[in-house]
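Asker: from the sequence below, what's the structure:
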Amino acid sequence: MKDVLVSVIVPVYNLEQYVGRALDSLLEQTLRSIEIIVVNDGSTDGSGTVAEAYARNDGRIKVVHKTNGGVSSARNTGLELAQGEYVTFVDPDDFIDRRAYEHMYDTASQTGCDIVICGFSYVSEANLAGESARLPIIANVVLGKQEIREQIWYNLLYSDMDAGVWNKLYRRDLLGRHRIRFDETVLFTEDHLFNLVAFTYAGHAIYIPEPFYRYVVSIPNSASKKYRYNYFQLYEHVYLFKLKLLSVWGWEEDRSRRAAANYFVYQSMKAMINEFSKASPKSFLQRVRSVKEMVDSPVLRQGVHVVEASPDYVNSLYSLGVFNYIRKRNWWMLCLAGLYYNSFMVPVIRKIKSSIARREAIQ
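Answerer: Sure, this is the predicted structure:
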């Protein structure tokens, strides 16, 4: 295909019932000069067959079949094949507004930005209209390196609210020149790590607030519903990666270090609670041992020390006492907190979500 403006990479693994909807939303794009690269990552259902059927009807779709290697491997495969001036990603259980890529590409072309961000909505099968997410970025203004650092990069240190790659256009040349790829050694947080590097090198970026991307929540068997092993170790890896980038670029001021440490300590708290999830295959003693190992981690101790130096950076959830348990290495209270949350809070949250979903379905 000549003059491909946008390459859309769709990694697929066992989502036969949803991939058609995603592809329909891409084929309906008002920007016609796109290529759609579907990477079938070793699906054992009919996902690959569905994609092939779509490809026979539209030459803009390319289907690649590979052995299962995870979403990062699938996306990297797509990046190697992409021919577009810009590249983006769509998860196969999501979909996108038909005007999205025309509007985003026109903005990129007019402003010369390396990365264009659009808004997104959280939707469900019962409520496809959804609710728009609010991003803490000045809208419709070209951001230079300093503004990217203050409004985007800093937020990536502090949270993962806009860590996804699916609501962004990336200049392919930017990714190629700096060999920016997804880390295939991690089971999740791959988007977060990718964006940390991409925004480090981006010269200009812009945020369009229109919620073009529809992020579908609570689909069984999708990646967000899997039990996550090595939760703590992965976020420890993310924290060390952030510190390395801060050091390389000379951005080691206290504010940035505190933001990175606060995020890591918060995720560590979630990791400890996660150990007592009913989905965990570990015995009770193994769970206790895991929590104790986390509490004693030298990397976490260093993060706690940084957070302690600035109480205003402590997340509001820490007011429950969990942060103090971590700070004091009170691992047995952390175990009790994990048991309480999973035994009492999780069922309540599920009931509330189920009730909301039923009301939305009726409406």
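
Asker: CA atoms for contacts and neighbours, from now on please.
Answerer: Fine.

Asker: in the stretch 1-150 of the chain, which spans are strands?
Answerer: Using DSSP state E, counting those that start in this stretch, the strands assigned to the stretch 1-150 of the chain run over residues 6-12, 34-41, 61-66, 86-89, 95-96, 115-123, 131-132.

Asker: any residues touching the fourth one, and which ones?
Answerer: Spelled out, it's strand 86-89. If you take C-alpha atoms under 8 Å, 6 or more residues apart in numbering as the criterion, strand 86-89 is touched by 5-10, 79, 105, 165-172.

Asker: how far does it sit from the chain's center?
Answerer: Here strand 86-89 is found 15 Å from its chain centre; the criterion is C-alpha atoms, centre = their mean, to the nearest Å.

Asker: one more sequence to fold, the one below, so I can look at both together:
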Amino acid sequence: MSIKISILIPSYNSIKYIKEALKSAVNQTFKDIEIICIDANSNDGTLEFLKEEQRKDERIRIILSDKKSLGYQLNLGFKEAKGEYLTIIESDDYARLDMCEKLYELALKYNCDIIKSDIMHFTRREKQYKVISYEANLYNKILKEQDKIELIQHSLIAYQGAIYKLDFIRKFKIKANESDGASFQDTGVFFITLSLADSIYLHNEALYFYRKDNENSSIHSKEKIYCVCDEYDFIYNFLNKCDKELMKKLFAVFLYKKFKAYWWNLKRIDNKFKLDFIKRFALEFEPVIDKLDKNFFTNGEIRELKEIIKDPENFYKRYKSPFFKLRKKGARLKRKIKSLFKNDK
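Answerer: You can find the predicted model right below:
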């Protein structure tokens, strides 16, 4: 059998969800696949389940990881994959059964390094459609070098629901950050792949289901304070080593995505860590405050960053105020209304 797509499923103690994830891979309507399960020596029955399923389906391979690191596991999968393309299904998510078929058809038609679909966020109670790009004009066409900055600026961080040319991954020796556990490594893979790809195609249909209510997910770990910082350090160092001129071109949008990620992280982490993180925020943005591009940052965002840098402790006091939260809600509503008017034109 000629392997067209390698499906990577990294796992660790995922018995609650792994059956649904693996079932969605095994039952893909597209059959020219291999399924590589990279397990970090689970002790909750996950590994035993995978071995049992492997006995039923010769397309399943199991690789044991000696590190409990999503990034390390992904890198093992990148190394072992044999397909023309690869895709990732996380062990608490699942793919639509025609995901590989639809994405591979687009790959044959457009021959891009990355073919990427929208995704569906879901919990036990509801589903919510999420676009990969907030700009409709970026869909259904081949995106090239001139589109990268706009694409990165307006995209949801998600490496899922996509297929990547394996030759592209290996040409640039693309890797995930090998930090401990599941620690937002999708951030690095997302930014690096979009930055280095020669061509990208966005498909406006949700083909991947991303679980939002797994209590063990890294997004719910309020004590993972600086993992986001580690990811942006990893992105900068990787791209700077790979292509310094490209990193210079992308530096303005890199700072913008980093700022947005740090702000998101501030809201996410436990209250007892917020002041320390604000100080880290100030420390990292002080050297670049004069390099922020107003094509990305609003005047209000730059003003807020200057306040954080000038006096982190005073900013933290303001941040805790209910009036601050009300002002933020008002600003978000204003941006939403502005966006709606923009899209109606």
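
Asker: quick one: TM-score?
Answerer: Overlay of the two chains. TM-score (TM-score structural alignment, normalised by the length of the second structure): 0.80; 320 aligned residues with a C-alpha RMSD of 3.1 Å.

Asker: rewinding a little: turn the strands of the stretch 1-150 of the first structure into JSON lines, columns for distance to Tyr54 of the first structure and mean neighbour count.
Answerer: Shown next, in JSON lines, are those (distance: least, C-alpha to C-alpha, whole Å; neighbours: other C-alpha atoms under 10 Å):
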{"stretch": "strand 6-12", "distance to Tyr54 of the first structure": "13", "mean neighbour count": "26"}
{"stretch": "strand 34-41", "distance to Tyr54 of the first structure": "10", "mean neighbour count": "25"}
{"stretch": "strand 61-66", "distance to Tyr54 of the first structure": "7", "mean neighbour count": "18"}
{"stretch": "strand 86-89", "distance to Tyr54 of the first structure": "18", "mean neighbour count": "24"}
{"stretch": "strand 95-96", "distance to Tyr54 of the first structure": "16", "mean neighbour count": "24"}
{"stretch": "strand 115-123", "distance to Tyr54 of the first structure": "25", "mean neighbour count": "22"}
{"stretch": "strand 131-132", "distance to Tyr54 of the first structure": "30", "mean neighbour count": "16"}
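
Asker: which residue sits closest to the residue nearest the centre of the first structure, ignoring its sequence neighbours?
Answerer: The first structure has Gly164 as the residue nearest its centroid, 3.6 Å off, counting by C-alpha atoms, centre = their mean. Leaving out its chain neighbours, the residue that sits closest to Gly164 of the first structure by C-alpha to C-alpha, 6 or more residues apart in numbering is Asp191, at 5.4 Å.

Asker: what lines up with the one you found in the second structure?
Answerer: Matched by TM-score structural alignment, Asp191 of the first structure corresponds to Asp186 in the second structure.

Asker: need the contact list for its match.
Answerer: Counted by C-alpha under 8 Å, 6+ apart, Asp186 of the second structure has contacts Ile157, Ala158, Tyr159, Ala176.

Asker: still touching in the first structure? Go through those.
Answerer: Retained in the first structure: Ile157, Ala158, Tyr159, Ala176, out of the contacts of Asp186 of the second structure (criterion both residues aligned by TM-score structural alignment, their matches' C-alpha atoms under 8 Å).

Asker: what's the closest of those residues to Gly300 of the second structure?
Answerer: Lowest distance from Gly300 of the second structure to these (C-alpha to C-alpha) belongs to Ile157, with 23.5 Å.

Asker: so what corresponds to Lys173 of the second structure in the first structure?
Answerer: In the first structure, Lys173 of the second structure lands on Arg179 (TM-score structural alignment).

Asker: whoops, Lys212 of the second structure was the one
Answerer: By TM-score structural alignment, Lys212 of the second structure lines up with Val217.

Asker: in the second structure, which spans are helices?
Answerer: 18-26, 46-56, 70-80, 99-110, 148-153, 166-171, 185-196, 227-242, 244-268, 271-285, 299-310, 312-320, 322-344 (DSSP state H).

Asker: which secondary structure elements does the fourth one contact?
Answerer: Read that as helix 99-110 of the second structure. strand 114-122, strand 162-165, strand 200-211 (3 or more C-alpha pairs under 8 Å, 6 or more residues apart in numbering; DSSP states H and E).

Asker: over to the second one?
Answerer: Secondary structure elements in contact with helix 46-56 of the second structure, counted by 3+ C-alpha pairs under 8 Å, 6+ apart, are strand 60-64.
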